[in-house]
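S.K.: What follows is a predicted structure for the sequence shown.
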Amino acid sequence: MNAALSGPRWSDALDRYAIGLSGLCLVHCLTTSVLVALASTVGGLLLHPLFHEVGLVVAILFGALALGRGAWEHGMLMPPAMGSLGLGIMAGAMTLGHGPNHDEAMWTIIGVALLAFGHRLNRVAFD
């Protein structure tokens, strides 16, 4: 097996990228909320369902790879459990609809925070 794709270093890199992706998602959600209030034209583009569907698929892939591999290597189930809860909340938030009269952004932010926390727990488990 390739040494670059095995062990804690590979999982640690995936977790760092996943945490970064979670941060970008958080920035996206907060920025979109502000932009919707300021300029509905730009907000309409950022609120397109495909944008969120692709983002969720990417988050699921990073979560499965990093958290699954971490659980396999260090044996702790809390990181993937926390990450799965976050992903589930994010997926559920997509059913709420977009806009200022919906709680979609709030639930997405909660899900992203839990997912990032799961990745953080995964990194700590390797220390």
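M.R.: Okay, I see it. Numbering: from 1, shown residues only.

S.K.: only C-alpha atoms for contact and neighbour calcs from this point on.
M.R.: OK.

S.K.: All the helices of the protein, in order from the start?
M.R.: 7-38, 40-46, 49-74, 78-93, 104-126 (DSSP state H).

S.K.: can you give me how far stretch 93-102 is from the chain middle?
M.R.: The chain centroid and the centroid of stretch 93-102 are separated by 18 Å, computed with C-alpha atoms, centre = their mean, to the nearest Å.

S.K.: circling back to that earlier point, in CSV: the helices of the chain, plus distance to Met1.
M.R.: Below are the helices of the chain laid out as CSV (distance: least, C-alpha to C-alpha, whole Å):
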stretch, distance to Met1
helix 7-38, 10
helix 40-46, 41
helix 49-74, 15
helix 78-93, 24
helix 104-126, 20
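
S.K.: alright, now check it against this:
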Amino acid sequence: MRRTLLAIRNRLDGAGIILSGLCMVHCVLGAVLVGVLGLGGGALLSPAIHRVGLVLALAIGLVSLGFGVMRHGRAGPLVVGGIGLALMGTAIMAGHGLPEALLTIAGVSLVAFAHIRNLHAAC
């Protein structure tokens, strides 16, 4: 049972890393495609995409990073991930533009780093 829970937690951390990377790609490509080429603004900048992404990031981040603290006793990954998630939430409130992109990229970078540290702390 314990091995199964560890495998699930590791998969959640992996999903968090992938989701962070996809979010960063979406942010950068969205800025390039919309800002430079004027393409895809309606779909790429949809507030629904950002809200769903944040909800997924919150769910995966809090569960996997929280389980990590219970397993290895190190709160650092949870704190760093929490700061990243807060930056992502702030980005949604900032509206579209450079501040949103910078806050999102900083946030997802911290969340991905937290998931990586969480995986390493469990070893």
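M.R.: The structure has been received and is ready for your questions. Values in this document were obtained by computation on a predicted structure and should not be read as measured data.

S.K.: what's the TM-score for these two chains?
M.R.: With the length set by TM-score structural alignment, normalised by the length of the second structure, the two chains reach a TM-score of 0.92; 123 aligned residues with a C-alpha RMSD of 1.5 Å.

S.K.: Mean neighbour count added to the helices of the first structure, as a markdown table?
M.R.: Output for the helices of the first structure, formatted as a markdown table (neighbours: other C-alpha atoms under 10 Å):
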| stretch | mean neighbour count |
| --- | --- |
| helix 7-38 | 17 |
| helix 40-46 | 15 |
| helix 49-74 | 17 |
| helix 78-93 | 21 |
| helix 104-126 | 22 |
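
S.K.: roughly how far apart are the residue mapped onto Trp10 of the first structure from the second structure and Ala112 of the second structure?
M.R.: In the superposition onto the second structure, Trp10 of the first structure corresponds to Ile8 when matched by TM-score structural alignment. Taking C-alpha to C-alpha, to the nearest Å as the measure, Ile8 of the second structure falls 17 Å from Ala112 of the second structure.

S.K.: what do you get for Met88 of the second structure?
M.R.: Taking C-alpha to C-alpha, one finds Met88 of the second structure at 12 Å from Ala112 of the second structure.

S.K.: cool, and Val80 of the second structure?
M.R.: Noted for Val80 of the second structure: a distance of 10 Å to Ala112 of the second structure, by C-alpha to C-alpha.

S.K.: likewise Leu54 of the second structure?
M.R.: Separation of Leu54 of the second structure from Ala112 of the second structure (C-alpha to C-alpha): 14 Å.

S.K.: try Gly16 of the second structure
M.R.: 7 Å.

S.K.: what does Leu98 of the second structure give?
M.R.: With C-alpha to C-alpha as the criterion, Leu98 of the second structure and Ala112 of the second structure are 21 Å apart.

S.K.: now swap in Asp13 of the second structure and tell me
M.R.: Taken as C-alpha to C-alpha, the span from Asp13 of the second structure to Ala112 of the second structure is 9 Å.

S.K.: Let me see the contact set for the counterpart of Ile60 of the first structure in the second structure.
M.R.: In the second structure, Ile60 of the first structure lines up with Leu58, judged by TM-score structural alignment. Contact partners of Leu58 of the second structure, counting by C-alpha atoms under 8 Å, 6 or more residues apart in numbering, are Leu85.

S.K.: nearest residue to His102 of the first structure other than its sequence neighbours?
M.R.: Leu96 (6.5 Å; C-alpha to C-alpha, 6 or more residues apart in numbering).

S.K.: Translate the one you found into the numbering of the second structure.
M.R.: Alignment note: Leu96 of the first structure maps to Ala94 in the second structure; criterion TM-score structural alignment.
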